[in-house]
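S.K.: Take a look and give me a structure for this.
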Amino acid sequence: MSGRSPGDDPKIRGPRDNTRISLSEPYEVQAWCQKLGVTERQLRDAVAAVGPLAANVARHLGKRL
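M.R.: Have a look, this model is predicted:
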């Protein structure tokens, strides 16, 4: 075993935690933009406005998860 958790696997290219939006990894930003149907700027602005909880961001953007 390599000591890595599944969330650390660099081959996984989607959000590691589907309840929180992380803006630190480009592939996570891209995945959330696709999931919510928004641009990166819209996603970043929404996270800045309401925090990283995905449900709050989706609600702020008028989207459903």
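S.K.: Could you use CA atoms for every contact and neighbour count after this?
M.R.: Fine.
S.K.: now the helices: where do they sit in this structure?
M.R.: All helices of the chain, identified by DSSP state H, fall at 26-36, 40-50, 54-61.
S.K.: To Asn18, which of those lies closest?
M.R.: Within these, the stretch nearest Asn18 is helix 54-61; the backing value is 7.2 Å (Cα to Cα).
S.K.: To compare with the earlier structure, here is another sequence to fold:
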Amino acid sequence: MTDDKTKRDIRDRDRVAGDEEYEVGYFASKFGLTIPEVRELIKKHGNSRETLEREAERLGKR
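M.R.: From the prediction side, this is the model:
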């Protein structure tokens, strides 16, 4: 099922939907990661955007 973009609220912004290709792709391009790397981060750390951004920055500095 696709994400209904007409039904949004604040809670939608603090999570990364790992099953939505466009969200994973955007997150990957934002941090210079591959889609499999982003999926692994989500699998390992959950879908909290704050946590994922922190871990993506660490991964990018390696």
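S.K.: And the residue nearest the centre of structure 1, how far from Ala49 of structure 1?
M.R.: In structure 1, the residue lying closest to the centroid (Cα atoms, centre = their mean) is Ile21, at 3.4 Å. Per Cα to Cα, to the nearest Å, Ile21 of structure 1 is found 13 Å from Ala49 of structure 1.
S.K.: Map Leu52 of structure 2 onto structure 1.
M.R.: Mapped onto structure 1 by TM-score structural alignment, Leu52 of structure 2 lines up with Val57.
S.K.: wait, what's in contact with its match?
M.R.: Shown in contact with Val57 of structure 1 (Cα atoms under 8 Å, 6 or more residues apart in numbering): 43, 46-47, 50-51.
S.K.: Now these in JSON lines, please, with extra columns for distance to Leu36 of structure 1 and neighbour count.
M.R.: Formatted as JSON lines, those follow (distance: Cα to Cα, whole Å; neighbours: other Cα atoms under 10 Å):
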{"residue": "Leu43", "distance to Leu36 of structure 1": "9", "neighbour count": "24"}
{"residue": "Ala46", "distance to Leu36 of structure 1": "11", "neighbour count": "19"}
{"residue": "Val47", "distance to Leu36 of structure 1": "13", "neighbour count": "22"}
{"residue": "Val50", "distance to Leu36 of structure 1": "15", "neighbour count": "15"}
{"residue": "Gly51", "distance to Leu36 of structure 1": "16", "neighbour count": "15"}
